[in-house]
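*Asks:* Pasting the sequence and the predicted coordinates here, then a few questions.
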Amino acid sequence: MEPVSPRANRSGLLSHQQTGARYESIARRHLEQAGLTFVAANVRYRVGEIDLVMREEARWVFVEVRYRRSGEFGGAPASVTWRKQRKLLRAAALWLASRNASFETTDCRFDVVAITGDRLEWLPDAFNADV
């Protein structure tokens, strides 16, 4: 895990959306430094939302960013439930379909960037379309 800047969320000063945007920005920078290329953020469909869409060479990488102040209830990784995974999978299927592609025809993976307190954990290939 990697530490996150102590200037992170100061309770009560940021709205839920501002907090989410801040941690998505932190996650994006981390992934770009690791060699991924940013494509889009906050892609919304009726069935769900994709926080970040990245590329790793020819592979699409769909990223769920989760933040929790503490690990008291399992931390950020535990908050990516099967329901959340299903929503992300549905949104990713629509993203691919809009590009005349599908899970069967395109190389892609689903990553989670989990930030618990001041610790960042990148979980590549956290789940797949077989969920």
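*Replies:* Okay, I see it. Numbering: from 1, shown residues only.

*Asks:* going forward, measure contacts and count neighbours with C-alpha atoms only.
*Replies:* Noted.

*Asks:* What residues sit buried inside stretch 117-131?
*Replies:* Using 16 or more other CA atoms under 10 Å as the test for burial, stretch 117-131 gives 117-123, 126-127, 129.

*Asks:* I figured Val39 hits Arg55, correct?
*Replies:* Yes - using CA atoms under 8 Å, Val39 is in contact with Arg55, at 6.9 Å.

*Asks:* Which strands or helices does the helix or strand containing Phe38 pack on?
*Replies:* In this assignment (DSSP states H and E), Phe38 forms part of strand 37-45. With contacts taken as 3 or more CA pairs under 8 Å, 6 or more residues apart in numbering; DSSP states H and E, strand 37-45 sits against helix 16-33, strand 48-56, helix 82-97.

*Asks:* another structure for you, compare them:
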Amino acid sequence: MVTTKTLGDDGEERALAHLLRAGLTLVQRNYRVAGGPGRPAGEVDLILRERDGTLVFVEVRQRRSAAHGGAAASITVTKQRRIVRAAQHFLMRAPTPPPCRFDVIAIDGSQLQWLKAAFTA
């Protein structure tokens, strides 16, 4: 049986393979930050590094089709805030934070689109 979780995992694998072929290196997968009172949890699907040292925080979204706006349109401002919060938490470990970027891999059906610098912190 194909579940939403299985589809999501498959999309994430496909996105990672695409980014690795493009020359990025994987730093971490599924980085999670716990929520607190009045603060929802945050997660970054993939954290990779570009050849120039830029740290890339990637949100992967998959939809069966582009109907209803598609995968990219499903990343709301609220979701962006949660990703940024998790990224900030991740960067607290770095003595000097590197340049960073927030990308989106949108998969609509069989179509994969890599949106570099899709949003800012």
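*Replies:* That came through, no problem. Just so it is clear, the structure is predicted and the values come from calculations on it, not from any experiment.

*Asks:* Overlay them and tell me the TM-score.
*Replies:* In this superposition the chains share a TM-score of 0.89, using TM-score structural alignment, normalised by the length of the second structure; 114 aligned residues with a CA RMSD of 1.1 Å.

*Asks:* circling back: ok, Val39 and Arg55 of the first structure, which is more surrounded?
*Replies:* Neighbours of Val39 of the first structure and Arg55, each counted by other CA atoms under 10 Å, are more numerous for Arg55; the result is 19 against 11.

*Asks:* For the alignment partner in the second structure of the more buried one, give its distance to Leu19 of the second structure.
*Replies:* Matched to the second structure by TM-score structural alignment, Arg55 of the first structure sits across from Arg49. Separation of Arg49 of the second structure from Leu19 of the second structure (CA to CA, to the nearest Å): 10 Å.

*Asks:* residues in contact with the corresponding residue of the second structure for Thr116 of the first structure?
*Replies:* Under the alignment defined by TM-score structural alignment, Thr116 of the first structure is paired with Asp108 of the second structure. Applying CA atoms under 8 Å, 6 or more residues apart in numbering to Asp108 of the second structure gives the contacts 62-66, 70-71.

*Asks:* from what I can see Val33 of the second structure touches Arg82, true?
*Replies:* No - using CA under 8 Å, Val33 of the second structure is not in contact with Arg82; the gap is 9.0 Å.

*Asks:* residues shared between the contacts of those two?
*Replies:* In contact with both Val33 of the second structure and Arg82: 41-43, using CA under 8 Å, 6+ apart.

*Asks:* and the residues you listed, which are buried?
*Replies:* Among these, those classed as buried by neighbour count (16+ other CA under 10 Å) are 42-43.

*Asks:* which SSE is the closest residue to Glu64 of the first structure other than its chain neighbours in?
*Replies:* In this structure, Glu64 of the first structure finds its nearest non-sequential neighbour in Val112, 4.8 Å apart by CA to CA, 6 or more residues apart in numbering. Val112 of the first structure belongs to strand 108-116 when assigned by DSSP H and E.
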